[in-house]
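A.B. asks: Need a 3D model of the sequence below.
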Amino acid sequence: MWIAEGFIRKQEGLSLEETAQNYVEDLINRHLVVVGQYSLDGKVKTCRVHEMLHDFCKIQATKENVLQEIKFKNGVFEPPISELPHYHRLCIHSCVLDFLQSKPHGPSVRSLVSFSSDEVNLPSVTISTIYAAFEAVRILDVKPSSDMYRLLHLRYLSLSCTLSVLPAHFSKLSNLQTLIVDTTSFTLEDKANILNFVQLRHFKTNATVSLPRVSNTRQEAENLQTLGLISPESCTEKNLGRAPNLKKLGIRGRLSLLMDGKEDSFECVGRLAYLEKLKLSNYAYPHSPLADPVRNLPPGYKFPPRLRSLTLSKTSLDWSQMHVLGSLEELKVLKLKDNAFVGDTWVTGDGGFRNLEGLHIKLTDLVIWVTSANHFPKLKHLELYNCNKLKEVPIELADILSLQRLKLFRVDLAVASAKRIHKRKHRKDIAFELSIFDPKAVGLPLH
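C.D. replies: As a prediction, the model looks like this:
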């Protein structure tokens, strides 16, 4: 949103996103912004401002006509609709349909955000009202779904909708930098051809997107950094080759199609030289992923060279395949979700996971984990979720000097071993946090 507003200025050697991140960290260092949650690699995942500072910002923003909240009280809107021409940014919490049907007029409005939880279907007459009222809007984050293609100045568009097709007329939004589509549909057919959006930097959706097949390679989507979720069938040389600067990629579908070694398969992903974050989810919708498991991972040298974060879900791989992931030298965060690996025993080997800092394992049938401190020399954070059969967390992990946090959620059998790790760390006077969630008891995290 900051980038779409034009607040971020290009700095040599940094992307606009990196510059914006520096701004966030500066606000945190000045204690104006409070960190809510860190990601496994130590980066800020969520943040907030203190309630008093929040109130102060709202008061000042209103005084300076920077931001105005639209509230519905006693049957009328505050401030009155007649005052909208004075404001640049509006946010509304309720009665969105009533607001739009009141024929607002905001020629100076650059940002319109709705925090309403109500599902609203806009009639065509009301949709036309949006175009007439806010034709210069750059940021639109609204709950209702509708055809927004006439708002040619849009740079940021977030939709909550029931779309199964991204219409071709969305291609008219030539200034779009961020497109977020939250839809009730499991799949989304891209008829707008988002890879033709020259300014697009981030495309995010909760559906599996089928990109159109193109006969000839057109201009590159060189600004595109985030793309997902797309289908394995969309991972072709002609598609991914047009987005050479991708940093984040999500793929969901029959991953066996991606990893079978045929032409236009995983090699296309591996050639993304700047890719840092990759999510791979095995879904054979509407069938169970167990009906089409991933037999083997590609060799380590076929993965993107700068890959720092990898998430695998429902792949049902054997634990013996973990040596492939251990060979990824730049990997710092590994998330294994929903039976990404199956089998009762995992024995780690020497020489792997040299730079891994965060390991997250969720829902597995693992019973025995055999490892050594030498196998995870830089591990800082370990999270185990719903590992109901795991007998114990290896006590050898206590000897990893860098290990700072161990989090257990519904891992009942391994609680005793986790407490032993905590005691050993405490005896060595090493800062260490142990968090245990037990649904059978009201327990507080151990520190």
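A.B. asks: CA only for contacts and neighbour counts going forward, please
C.D. replies: OK.
A.B. asks: all helices for the chain, in order.
C.D. replies: 2-5, 16-29, 51-63, 96-101, 124-133, 237-240, 266-270, 322-326, 415-427 (DSSP state H).
A.B. asks: and those, which is most packed in?
C.D. replies: helix 266-270 (a mean of 21; mean count of other CA atoms under 10 Å).
A.B. asks: quick revisit: columns distance to V209 on top of the helices of the chain, output as JSON lines?
C.D. replies: Output for those, formatted as JSON lines (distance: least, CA to CA, whole Å):
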{"stretch": "helix 2-5", "distance to V209": "24"}
{"stretch": "helix 16-29", "distance to V209": "24"}
{"stretch": "helix 51-63", "distance to V209": "38"}
{"stretch": "helix 96-101", "distance to V209": "29"}
{"stretch": "helix 124-133", "distance to V209": "26"}
{"stretch": "helix 237-240", "distance to V209": "13"}
{"stretch": "helix 266-270", "distance to V209": "16"}
{"stretch": "helix 322-326", "distance to V209": "27"}
{"stretch": "helix 415-427", "distance to V209": "41"}
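A.B. asks: Contact partners for Y149?
C.D. replies: Under the criterion of CA atoms under 8 Å, 6 or more residues apart in numbering, the neighbours of Y149 are 169-173.
A.B. asks: Swap in 6 Å and give it another go.
C.D. replies: Under the criterion of CA atoms under 6 Å, 6 or more residues apart in numbering, the contact list for Y149 reads 170, 173.
A.B. asks: that older thread, relative to C387, which of the helices of the chain is closest?
C.D. replies: When the helices of the chain are compared by CA to CA, helix 415-427 sits nearest C387, at 11.2 Å.
A.B. asks: which residues sit against the closest one?
C.D. replies: 392-393, 395, 398.
A.B. asks: go on, stretch 223-233?
C.D. replies: Contact partners of stretch 223-233, identified using CA under 6 Å, 6+ apart, comprise 200-204, 208-210, 246-253, 258.
A.B. asks: Just the ones in strands from those, please.
C.D. replies: Secondary structure assignment (DSSP state E) places 202-204, 208-210, 248-253 from the contacts of stretch 223-233 within strands.
A.B. asks: Before we compare anything, build this one as well:
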Amino acid sequence: MGEDYLEELIDRNLVIVARRRINGRVKNCRIHDLLHNLCISEATKSKFDISNNTFSNSITEGHRTTSHLPANCKISTKRAFLHLKGDQKLEQEHFKSIDQNFRFIKVLRVEYQTLPSFLLDKFINLVDLTYLELRGDGRLEVPRTISNLRSLETFDVQGCENVTLPTVIWKMQRLRHILLPVLAKFQNVSKSKNPKIEVNLPNLQTLYTLNGYSMRVEFLKEFTNLRKLGIWCSMEQIGILLKDSIPISNKMETLILQINEDDPNIASTNFSRYFSSNQNLGSASPQLNFSVYGNLVDLHLEGSIRKLPELPISLNKLTLAGSRLEQDPMEELGKLANLKKLQLRAYSYIGSEMVISESCFFPSLEEFILEPMPALKTLKVEGEVMPKLKCPRINCEIKLEIHSESNITHKANELLHEEEIVETQTAALDGAPPSVIALYNEKTSEVIQLTSNITHKANELLHEEEIVETQTAALDGAPPSVIALYNEKTSTLLAPSAVDSFELNPGIYGTMMPFWFDNQDFTSFCLMKEITANCILLYQTYLFQKLNESSLTKKYVFIDPTIASIGSGMTEDRATELNSKLGVLVPGQLALKPLNVGMHWLLLVIDPYTNTVHIFDSLNEGVHQQIKDVLDPTFKLFNADKQLNLSTTISYEIVQCPRQSGNTECGYFVLQFMRDIINKHDTQLKSLYNDAMAFPQELLDEVRIEWIQFYRQVK
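C.D. replies: Coordinates of the predicted model:
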């Protein structure tokens, strides 16, 4: 219902959608300052207030919401109540008279370590309650009298580890959303398979996650208004559920099926059994058919199904895990015109080769995630596919082969029109450190044979659409080991770029972050061309490791160079994104943020607690307007979130630092700036450099050697 209200506000242009989910639902939204102020004003008039982590003497003056409850609080007009669990047990005196002092309460959320049994009986008397959420580690047995909550619409015990529920919840007609843990038990249910339970939930929209052994799966078809269903059951039960052409609900939008052949009361919930090597593949599996679910946008299948099911064209998101598909699924999946996100998780496919061809175009796919599959050795991409792909994540070691007809034709036409000898770029490596030369020779794919048969080869490409195999050029004066490695690693002219994937230490950016290097990253780095964000990411990871070794992690925080970059979205969105990263800082910490302001890298050292930004710019161009456009609103958001009440004036400090002499060294200077800041952490930032002389090449080479050594370490 809340989502319906939100959509109505959007339709009236009172709320602006900032970002939508894959399925089109609203993920983030914004409102104008004037409307925000109006909401605050009206909330104050109606005594609707939210208190976070603090209490004031005015809490008993009739506020309608709170996030914590003091022991002496007695409020009869409170309409919503939120209690957040601390480290202590929930104190009983807080709730001795909850059914009297909070009789108008509508929203109740309790996190507990040990929930007193009498307390549930108190909750049952809150007849106006519409939302009840319980979370905790201890044992919880919900009484049958929960049916007294005749206004209850949302019942959430998903966060309870050990919960027993009465079957009467299946008769609470007002319920719209039921969220359960996988191993939830039901009172007075026999151990027989698929026990019969009476149900009467005409308004139910969400049921997640249902243990298939707790009720007969056929009764799910009585929930005709279901939009989201998560179920954990056997393949036999799934077959019963999907055996005919009548869907469980024509309104189904999200369906999560976790297939389990073990006893659900003793099996673990990580489903690792699907991935064991002795999985029985000989047993028959029914052919699943989801094509009748015309409104289904999100489908998650976990467990051995062996055959790709029939899928509806409406799908936006598909996740397969442990499916053990025997045939390559890409041809069929590529025909799903609305598919935007595809996740192929561990053991979803047991073949050795996967092919993405023009017959499986993936016209709308934006995100593609491929996780480890031991049998998979090769991923082939043929033709122009996935035109809207933004986020590919290949988190496994496989051979990637890309054959593009348009690329072949383009290269061949270049050769035919130019009809000249193509020179290699090895001359640019003169004087570079041996490790740089070795890495370049390993990763380069631009060397072409200096012979007169180029035109002949080009014609072969145009007419026969072959990939030209090139021969390496001699590296005059290079050591034999370098030449050997070069000959080993160089690829053909039109072969795909090799891809190396890594997962960054989750400590550096707050989450496990995979990223990929292709040959462009390596060749640019080796030839001292414009550095890519990937190269900066890897060096930040190296510096983060050094910080851990020297216990300096409390002084510096690294921010991803792609965050809030110029041209990456609306200014408000970039400020919000950057503010979310700065939110982890504590007073005294500095954030190191490389920023590209349009073909030029510089380094920002941000201290939001003092409204100070130090700018390290190898061109010494002053304060770019692009910097102010992002940081000014970012600091406003930060000050509001932290309730700092600082001045709105930001101090931009220009550090007199070494200047670059060429056009492409800025990124390497940023690496050196970060290195110097950490190595000289006791030095004031503005005193870090005594002159503005350029960094000598030998010093930049030290950074590049460190980069290469770390790359080989984590490779």
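A.B. asks: Superposed, what's their TM-score?
C.D. replies: TM-score of the superposed chains, computed with TM-score structural alignment, normalised by the length of structure 1, equals 0.71; 391 aligned residues with a CA RMSD of 4.2 Å.
A.B. asks: hang on, the earlier thing: neighbour-wise, which of the contacts of helix 415-427 of structure 1 leads?
C.D. replies: Top of the contacts of helix 415-427 of structure 1 by neighbour number is V393, holding 25 neighbours under the definition other CA atoms under 10 Å.
A.B. asks: From Y149 of structure 1, how far out is that one?
C.D. replies: Noted for V393 of structure 1: a distance of 53 Å to Y149 of structure 1, by CA to CA, to the nearest Å.
A.B. asks: residues in contact with I70 of structure 1?
C.D. replies: I70 of structure 1 neighbours (CA under 6 Å, 6+ apart): 78, 92.
A.B. asks: so what corresponds to it in structure 2?
C.D. replies: Matched by TM-score structural alignment, I70 of structure 1 corresponds to S51 in structure 2.
A.B. asks: picking that back up, export the contacts of helix 415-427 of structure 1 to CSV and append columns for distance to R30 of structure 1.
C.D. replies: Compiled in CSV, those are given as follows (distance: CA to CA, whole Å):
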residue, distance to R30 of structure 1
E392, 42
V393, 39
I395, 40
A398, 35
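A.B. asks: Stretch 118-137 of structure 2: which residues count as buried?
C.D. replies: Of the residues in stretch 118-137 of structure 2, those scored as buried under the neighbour-count criterion (16 or more other CA atoms under 10 Å) are 120, 123-136.
A.B. asks: same question but for stretch 364-382 of structure 2, I mixed them up
C.D. replies: Within stretch 364-382 of structure 2, the residues that qualify as buried by neighbour count (16+ other CA under 10 Å) are 364-368, 370-373, 376, 378-382.
A.B. asks: ok, those vs I31 of structure 2, which is closest?
C.D. replies: Distances from the buried residues of stretch 364-382 of structure 2 to I31 of structure 2 were compared by CA to CA; the smallest belongs to E366, at 27.7 Å.
A.B. asks: Show me what the closest one lines up with in structure 1.
C.D. replies: Residue correspondence, TM-score structural alignment: E366 of structure 2 in this structure matches H381 in structure 1.
A.B. asks: can you check E577 of structure 2 too?
C.D. replies: Under the alignment (TM-score structural alignment), E577 of structure 2 maps onto no residue.
A.B. asks: And L179 of structure 1, what's its match in structure 2?
C.D. replies: For L179 of structure 1, the aligned residue in structure 2 is F155 (criterion: TM-score structural alignment).
A.B. asks: Could you report the neighbour count for the nearest residue to E653 of structure 2 once chain neighbours are set aside?
C.D. replies: What sits nearest to E653 of structure 2 in space, not counting adjacent residues and going by CA to CA, 6 or more residues apart in numbering, is H614, at 4.6 Å. As a burial measure, H614 of structure 2 scores 18 neighbours (other CA under 10 Å).
A.B. asks: OK, contacts around H614 of structure 2?
C.D. replies: Applying CA under 6 Å, 6+ apart to H614 of structure 2 gives the contacts 604-605, 653-654.
A.B. asks: Give me the secondary structure label for it.
C.D. replies: Using DSSP: H, G, I helix; E, B strand; the rest coil as the criterion, the local structure at H614 of structure 2 reads strand.
A.B. asks: still on that earlier bit, looking at the ones in strands among the contacts of stretch 223-233 of structure 1, which has the most residues close by?
C.D. replies: Ranked by neighbour count (other CA under 10 Å), these have V209 at the top, with 27 neighbours.
A.B. asks: Okay, it and A192 of structure 1: tell me how far apart.
C.D. replies: In this view, V209 of structure 1 and A192 of structure 1 are 12 Å apart by CA to CA.
A.B. asks: how much space between I437 of structure 2 and I708 of structure 2?
C.D. replies: Between I437 of structure 2 and I708 of structure 2 the distance, using CA to CA, works out to 11 Å.
A.B. asks: what is in contact with the two at once?
C.D. replies: Residues within reach of I437 of structure 2 and of I708 at once, by CA under 6 Å, 6+ apart: there are none.
A.B. asks: out of the contacts of helix 415-427 of structure 1, who's nearest P107 of structure 1?
C.D. replies: P107 of structure 1 has its nearest neighbour among those in V393, at 60.6 Å by CA to CA.
A.B. asks: Now for that closest one: which residues touch it?
C.D. replies: With contacts defined as CA under 6 Å, 6+ apart, V393 of structure 1 is in contact with 414, 417-418.
A.B. asks: Any chance of these in JSON lines with distance to N239 of structure 1 as columns?
C.D. replies: Listed next are the contacts of V393 of structure 1 as JSON lines, based on distance: CA to CA, whole Å:
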{"residue": "A414", "distance to N239 of structure 1": "45"}
{"residue": "S417", "distance to N239 of structure 1": "48"}
{"residue": "A418", "distance to N239 of structure 1": "46"}
